[in-house]
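Participant: Generate coordinates for the sequence data below:
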Amino acid sequence: MESKRLAGEKAVDFVEEGMVLGLGTGSTVYFTLVRLAERVKQGLNIKGVPTSIETERIARHLGIPLVNSGEAGKIDVAIDGADAIDSHFTLIKGGGGALLREKMIALAADRFIVVADPGKFVTDLTHVNLPVEIIPFARELTEIHVKGLGCTTRLRMKDNKPFITDNGNFILDCSFSEIIEPNDLQMKLNRIPGVVENGLFAGLADQIITVDHSGKAAVLET
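Facilitator: Coordinates of the predicted model:
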């Protein structure tokens, strides 16, 4: 928990007066939000674009000013977490179910900063569950096509019912025996009718903030 706090808080060092920020989702970003709220109370003028209903709820509770993506005009910096980060700084995201909005905001931002504790780093993404957001209609047909790319799939459940994203969709958690070309895989997934988006974030992170062996926050340039 301490490493999450250090990484999450460090990201606020990159926030400047007047910025529009993409506010990610998850346990590490929570510490970013808390620190950001402290800066706002001290007089920092920023606006945030939340990537999930949960982040919006937390940000409003903390007193962080919010705008929607249409009102924002541009996003200077997006700050978000990751479920896994490989040696090439390719991310898997979507464990919290917000992958579509997270990817939209990450792509729109001038700079994408990822905050992660050291446990998120892996040698490769093999056997790391890859979330794929799909529309509910004919989801069995979509699942067949996704499996055709060489993975096993599991429909994400919550309270004995299919998990519903903020966008009203389902999520397939997919396990691939190997992910050699992430860019190729994400394009193939997104070409399948019924697939909305996938949790591969390849070549998007500009900086990754984690904690080094000495216990201090470290910034990795990608």
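
Participant: okay, CA-based contacts and neighbour counts for the rest of this
Facilitator: OK.

Participant: can you tell me which residues contact residue 130?
Facilitator: 92-94, 173-175, 198-200 (Cα atoms under 8 Å, 6 or more residues apart in numbering).

Participant: Please enumerate the helices of this structure.
Facilitator: 2-10, 27-41, 53-62, 69-72, 99-108, 139-147, 182-190 (DSSP state H).

Participant: structure for this one too, so we can compare:
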Amino acid sequence: MPADLNPIDKAKFVAAKRAVDFVQDGMKLGLGTGSTAAWMVRCLAERVRDEGLRVTGVPTSRRTAELATSLGLDVRTLDEVRWLDLTIDGADEFDPNLNLIKGGGAALLQEKIVATASDQMIVIADAAKEVSRLGAFPLPVEVIPFGWQTTKALIEETLVSMDVLNREVSLRMNGERPLVTDEANHILDLHLGRIGNPRQLALVLNQIPGVVENGLFIDICDIVVIGEPDGKVSVRDINAGTVQDDQIHFAPTDNIFADPD
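Facilitator: Below you'll find the model as predicted:
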């Protein structure tokens, strides 16, 4: 690991390094998207290189596919693999029940498909992602481009009856143009402040015409690995009801960790 990482990146790195300890030889893995997941892909590639670990990876975005391929990992599509042993991914927020908000990297659709096609999902995060209640991070909703303004209006109308603090909805932009996802859709960001009933909101949003998927991951995550800048790691297993504290010791390494996205 490079010695000049800032504290947040150090926390992400140790969480990622601890999470890949769950990977066993022969596993079929879902590879998440985002800055924390990029560390995980690098740590996984290091184990493959140093231990001869044999794994198959299903990326959740083009970015992750390009990184994994560049590091020599065996990359396949979900259609080829069909079912996965484990998915490791980041999150924008997680609550005490390990419900998540994801989609800050605009890959929520593929991330949710891959996660739900896995026996287990592990989330890796720094401590700042932990919240008592979801909603401070804008909730991404992937919508088809056709009639997106009508879909936006329907979402705003629906939010009136939901237990949320705010109801602002904005189209995510990429410069001067709407952002386009890997599936050629747009992202609407819901600035809600607080979500009183995430399960209800997730169900209602997906009933709106034009909505493809929302960024609420309910009852999908099994374990969260939380990293700290000093190398401390906490592993919380929602099913076993356990919390395990570990320490990751930093050590010099080579350029497999260069330029995380």
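
Participant: Can you pull the TM-score for these?
Facilitator: TM-score for the superposed chains, counting by TM-score structural alignment, normalised by the length of the first structure: 0.96, backed by 222 aligned residues with a Cα RMSD of 1.3 Å.

Participant: would a markdown table of the contacts of residue 130 of the first structure with distance to residue 21 of the first structure and neighbour count be doable?
Facilitator: Output for the contacts of residue 130 of the first structure, formatted as a markdown table (distance: Cα to Cα, whole Å; neighbours: other Cα atoms under 10 Å):
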| residue | distance to residue 21 of the first structure | neighbour count |
| --- | --- | --- |
| 92 | 21 | 25 |
| 93 | 19 | 27 |
| 94 | 19 | 27 |
| 173 | 29 | 21 |
| 174 | 30 | 23 |
| 175 | 32 | 20 |
| 198 | 23 | 26 |
| 199 | 21 | 25 |
| 200 | 22 | 24 |
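
Participant: Distance to residue 81 of the first structure for those residues - can I get that in CSV?
Facilitator: Output for the contacts of residue 130 of the first structure, formatted as CSV (distance: Cα to Cα, whole Å):
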residue, distance to residue 81 of the first structure
92, 10
93, 8
94, 10
173, 18
174, 20
175, 20
198, 16
199, 12
200, 13
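
Participant: Let's see which of those residues end up in strands.
Facilitator: If you go by DSSP state E, the contacts of residue 130 of the first structure have 92, 173-175, 198, 200 in strands.

Participant: just checking, what residue in the second structure corresponds to residue 185 of the first structure?
Facilitator: Using TM-score structural alignment, the partner of residue 185 of the first structure in the second structure is residue 201.

Participant: Can you report how many residues lie near its match?
Facilitator: 19 (other Cα atoms under 10 Å).

Participant: repeat for the one 4 residues further on
Facilitator: As a burial measure, residue 205 of the second structure scores 20 neighbours (other Cα under 10 Å).

Participant: With residue 79 of the second structure instead?
Facilitator: 8.

Participant: Residue in the first structure paired with it?
Facilitator: Checking TM-score structural alignment: residue 79 of the second structure goes with residue 70.

Participant: What of residue 155 of the second structure?
Facilitator: Match for residue 155 of the second structure (TM-score structural alignment): residue 146.

Participant: And its match, how far from residue 186 of the first structure?
Facilitator: 11 Å (Cα to Cα, to the nearest Å).

Participant: More neighbours: those two, which one.
Facilitator: Using other Cα under 10 Å as the criterion, residue 146 of the first structure and residue 186 rank with residue 146 on top: 23 against 17.

Participant: Can you name the residues that contact that one?
Facilitator: 189, 192.

Participant: For residue 166 of the first structure, see how far away it is.
Facilitator: For residue 146 of the first structure, the distance to residue 166 of the first structure - Cα to Cα - is 22 Å.

Participant: now swap in residue 70 of the first structure and tell me
Facilitator: On the measure of Cα to Cα, residue 70 of the first structure and residue 166 of the first structure end up 17 Å apart.

Participant: Kindly report the same for residue 37 of the first structure.
Facilitator: Residue 37 of the first structure is 24 Å from residue 166 of the first structure, by Cα to Cα.

Participant: More neighbours: which of those two?
Facilitator: residue 37 (21 against 15).

Participant: In the second structure, what residue corresponds to the more buried one?
Facilitator: Match for residue 37 of the first structure (TM-score structural alignment): residue 45.

Participant: quick one: contacts for that match?
Facilitator: Neighbours of residue 45 of the second structure in contact, by Cα under 8 Å, 6+ apart: 68, 71-73, 256.

Participant: you'd agree residue 97 of the second structure is up against residue 236?
Facilitator: No. Assessed by Cα atoms under 8 Å, residue 97 of the second structure is found out of contact with residue 236, at 10.3 Å.

Participant: Can you pull up the most central residue in the second structure?
Facilitator: Relative to the mean C-alpha position of the second structure, the nearest C-alpha, by Cα atoms, centre = their mean, is the one of residue 90, at 3.5 Å.

Participant: quick one: what's aligned to that one in the first structure?
Facilitator: Using TM-score structural alignment, residue 90 of the second structure pairs with residue 81 in the first structure.

Participant: Surely that match and residue 31 touch.
Facilitator: No. Using Cα under 8 Å, residue 81 of the first structure makes no contact with residue 31, being 10.9 Å away.

Participant: what distance separates the start and the end of stretch 202-220 of the second structure?
Facilitator: 13 Å.
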